[in-house]
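J.: Fold the following for me, if possible:
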Amino acid sequence: MKTKAWLNAVRLRTLPLSVSGILIGSGLAAMYGATDWTIFFLALLSTLGLQIISNLANDYGDGIKGTDNDERIGPKRAYQSGELSSTELKTGILIAVVLTLLCIGILLYQAFNGLPEFFLLFTVFGALAVWSAIRYTVGKSAYGYKGLGDLFVFAFFGLLSVLGSMFLFTKYLTLAAVLPAIAIGLLSTAVLNLNNLRDHNSDVQAGKFTLVVKLGMRRARQYHYLLVVGAFLCMIFFIALNASQWYQTLCLLAFVPLGLHLRKVSGVVEPKKFDPELKIVALSTFFMALFFYLGFNIFL
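T.: All right, here's what the predicted structure looks like:
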């Protein structure tokens, strides 16, 4: 058994961030009086499945292209280190896709039984999400190598994750819900941007033209400030307009470590020092989403 190798390929530390959009979307639905534990847990499982597909595909795609090499600063990947072969990774991706599609199918049946138009629409969204998770680094036209990763992360892990999960419960959307959806999208993109800041030198050598490579380190750092500050402003506006209890403001505490994080980012000289900041942004985003969910659902 290669349990440790598979856990390495799955990248457990990325999973909390992936469910942040579901927590926010479910909290929004609860704010409007719509809750369903079955939909909630199926949505969590579906999102975890998509993240695992993305992680395995990224390990495979960057591995066979040679992007993950000895010059790379971050944790060793399963294919790069020889722990898993390309065939094993492809098998793992296939299994993850099948299980995730099954989970998505059950989720959509539970949410839209008797509403075929919504079922079909979200089936398309689910298929696009799976395609996006794989094509980030896999294939000759992998969009992650063309600087489009930020756009896809913002769209799928921000807008679609939050607004889509809210719609599963409510069957409608509101203008106010767009603010936290944008916030999660911006913070998820910030995590990707940090990853690309860390890997800038090896990406340049491998011909992986991320947005950081295209912008340059100085502008990419400025872009990072805009992502985090933009998320903060979106959440401030949403809370100011919608919070009715003091504990619903607790989600904003997540921006304290994020503020400290920006100070550290401004002083980073060696790319490897961006790596610890990934965990700070990811966990801060997760806890913001968790407190949001609790404030607008459990304690409401």
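J.: contacts and neighbour counts: CA atoms only from here.
T.: Will do.
J.: all helices of the protein, in order?
T.: Along the chain, the segments classed as helices by DSSP state H run 3-10, 15-18, 20-31, 37-65, 86-112, 116-135, 149-153, 161-170, 178-198, 200-206, 211-215, 217-242, 255-267, 275-293.
J.: Now do the shortest one: distance to the chain's middle.
T.: The one in question is helix 15-18. Chain-centre distance of helix 15-18: 6 Å, with C-alpha atoms, centre = their mean, to the nearest Å.
J.: For the helices of the chain, give me a markdown table that also has mean neighbour count.
T.: Listed next are the helices of the chain as a markdown table, based on neighbours: other C-alpha atoms under 10 Å:
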| stretch | mean neighbour count |
| --- | --- |
| helix 3-10 | 16 |
| helix 15-18 | 22 |
| helix 20-31 | 28 |
| helix 37-65 | 22 |
| helix 86-112 | 18 |
| helix 116-135 | 17 |
| helix 149-153 | 20 |
| helix 161-170 | 25 |
| helix 178-198 | 25 |
| helix 200-206 | 18 |
| helix 211-215 | 21 |
| helix 217-242 | 17 |
| helix 255-267 | 15 |
| helix 275-293 | 22 |
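J.: one more, for comparison:
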Amino acid sequence: MTASSQSQLQSSSSSSPVATPEDRPPLHKVWILASRTHTLTAAVSPVLTGYHVCASYSPHIHQEHSSELIKVTFAWLLFCVFIQLGTNLHNDYADFVKGADDENRVGHARATQKGWLTPQQTASGSNFCLMIAAAIGAKLAQLNSSEGGIDWDWTIVFIILTSVFNAVAYTGGPHPLGYVDLSNLSIGYSGLGDLFVFLYFGLVATMMVPYIYVRDVLGEAVSPRDLLGGGNERNEVPVLLRTAFFMALPVGWLATAIIVVNNLRDRHTDVKAKKLIIAVRFGATFSQVEYGLLVFGSYMSLPLCLDASSLYSWLPFLSLPLALPQLRAVALGKKDGADLNMYVGGIARLQLVFCILLCAALRMSSPS
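T.: Alright, predicted model coming up:
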């Protein structure tokens, strides 16, 4: 923690509200609240999708290495979950010490702002989660050398390091992603925040399951030759990763929609804290249109993910009864402020249901 962060923490601690025993939930519920476990679908959905891409589009590899796929999926799921928990806890801490979370907050209760946890406790919880994530990531990045030593998959190393960095930089540090102002460009929080959520909880979280799985089965890092097509089992690699990329698009767009509705709800207090989210920089209407495009685009991208000639490709549309109330409330601006609280969890549930149906359609329509 930097000196400036410590001074902010000390000043905020002195003004931190003191929760009475009647106000304070049980400690385990406080940590669940601070961790925002209701948003963990954003970590689970892409990993689930990546698993089913592997099982559907690498039948020959999968039959011989099914236990390897389960092991890779579980390890990557743990990494993604702990990264998100660390991000959520650090956001709870940083938004309080920077003044974005105060008594005027209209969103869900924040443990640090309520005084249920001290800033030090929340920051320590975040650091603990990120250290676990880094340890899991380090294990995933290791390659067994033919000479008996350990080599590193530098693609995974880069992803692990940037994931941990983004978890902290999201709202922390002297120049957090949540408070960026690039002079005339003025790319605000949701501009950068949306981009990082789409990249890391969409493309990366989905595609790393097949990437690590194929790498471990082949016994070496995936090379450009493998991406273009090689021989024998390697012929399946480009198809596998290409399918994972297209499947990751709707997964990432729906994950991004979670942060859009969250920021739309919080824009009135964020503007006072000089938090340059898109809803502050470009207005509520811009964010409402963005939200509509993300949700609508997720359904329109299905022909890229599935065989359009198969009846099973229509399965994800069964989630429309969940999507339509979301679009009406958020994209059409029927709800605002605290009334949007239920729609933050609503879009997270939509993402999970959509991904389950997407995976079911993929498995049912695949040749394997």
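J.: possible to save the helices of structure 1 as TSV with distance to residue 73 of structure 1?
T.: What follows is the helices of structure 1, written out as TSV (distance: least, C-alpha to C-alpha, whole Å):
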stretch	distance to residue 73 of structure 1
helix 3-10	16
helix 15-18	21
helix 20-31	26
helix 37-65	14
helix 86-112	22
helix 116-135	23
helix 149-153	20
helix 161-170	30
helix 178-198	7
helix 200-206	8
helix 211-215	16
helix 217-242	16
helix 255-267	17
helix 275-293	8
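J.: Residue 277 of structure 2 and residue 192 of structure 2: what is the separation?
T.: Noted for residue 277 of structure 2: a distance of 9 Å to residue 192 of structure 2, by C-alpha to C-alpha, to the nearest Å.
J.: Can you work out which residues contact both of those two?
T.: residue 178 (C-alpha atoms under 8 Å, 6 or more residues apart in numbering).
J.: For stretch 181-189 of structure 1, give me the average deviation versus structure 2.
T.: In the superposition with structure 2, the average deviation recorded for stretch 181-189 of structure 1 is 1.1 Å (mean C-alpha distance after the TM-score superposition for structure 1).
J.: who has more neighbours, residue 277 and residue 192 of structure 2?
T.: Shown here are residue 277 of structure 2 and residue 192; by other C-alpha atoms under 10 Å, residue 277 has more neighbours (29 against 19).
J.: That one maps to what in structure 1?
T.: Here residue 277 of structure 2 is matched to residue 210 in structure 1, going by TM-score structural alignment.
J.: tell me the contacts of its match?
T.: Taking C-alpha under 8 Å, 6+ apart as the criterion, residue 210 of structure 1 is in contact with 144, 145, 146, 147, 148, 149, 196, 203.
J.: and the residues you listed, which two are the farthest apart?
T.: Using C-alpha to C-alpha, the two most remote members of those are 148 and 203, lying 14.3 Å apart.
J.: Nearest to residue 63 of structure 1 among the contacts of residue 210 of structure 1?
T.: Set against residue 63 of structure 1, the nearest of the contacts of residue 210 of structure 1 by C-alpha to C-alpha is residue 203 (12.5 Å).
J.: Any figure for the gap between the closest one and residue 70 of structure 1?
T.: Counting by C-alpha to C-alpha - residue 203 of structure 1 and residue 70 of structure 1 are separated by 12 Å.
J.: Skipping adjacent residues, who's closest to the aligned partner of residue 85 of structure 1 in structure 2 in space?
T.: Residue pairing (TM-score structural alignment): residue 85 of structure 1 is matched to residue 118 of structure 2. Closest residue to residue 118 of structure 2 apart from its sequence neighbours, by C-alpha to C-alpha, 6 or more residues apart in numbering: residue 112 at 5.8 Å.
J.: again, but for residue 138 of structure 1
T.: Here the residue nearest residue 138 of structure 1, using C-alpha to C-alpha, 6+ apart, is residue 61, at 4.4 Å.
J.: Quick check, residue 157 of structure 1 in contact with residue 186.
T.: No: taking C-alpha atoms under 8 Å as the definition, residue 157 of structure 1 is not a contact partner of residue 186, at 9.3 Å.
J.: ok, now how distant is whatever residue of structure 1 lines up with residue 195 of structure 2 from residue 71 of structure 1?
T.: If you follow residue 195 of structure 2 across to structure 1 using TM-score structural alignment, you land on residue 151. Counting by C-alpha to C-alpha, the separation of residue 151 of structure 1 from residue 71 of structure 1 is 26 Å.
J.: cool, and residue 248 of structure 1?
T.: Counting by C-alpha to C-alpha, the gap from residue 248 of structure 1 to residue 71 of structure 1 is 45 Å.
J.: which of these two has more neighbours?
T.: Counted by other C-alpha under 10 Å, residue 248 of structure 1 and residue 71 do not tie: residue 248 has more neighbours, with 20 against 13.
J.: which residues does the more buried one contact?
T.: Neighbouring residues of residue 248 of structure 1 by C-alpha under 8 Å, 6+ apart: 239, 291, 292, 295, 296.
J.: now with 7 Å?
T.: 292, 295, 296 (C-alpha atoms under 7 Å, 6 or more residues apart in numbering).
J.: Contact partners for the residue nearest to residue 118 of structure 2?
T.: 92, 93, 96, 118, 119, 122.
J.: Quick check: the gap between the aligned partner of residue 297 of structure 2 in structure 1 and residue 143 of structure 1.
T.: Aligning on TM-score structural alignment places residue 297 of structure 2 opposite residue 230 in structure 1. Counting by C-alpha to C-alpha, the gap from residue 230 of structure 1 to residue 143 of structure 1 is 25 Å.
J.: Likewise for residue 53 of structure 1?
T.: Residue 53 of structure 1 sits 16 Å away from residue 143 of structure 1, going by C-alpha to C-alpha.
J.: cool, and residue 274 of structure 1?
T.: 23 Å.
J.: do residue 133 of structure 1 as well
T.: Applying C-alpha to C-alpha, the value for residue 133 of structure 1 to residue 143 of structure 1 is 11 Å.
J.: same question, residue 74 of structure 1
T.: For residue 74 of structure 1 relative to residue 143 of structure 1 (C-alpha to C-alpha), the value is 21 Å.
J.: Among the two, which residue is more densely surrounded?
T.: residue 143 (21 against 16).
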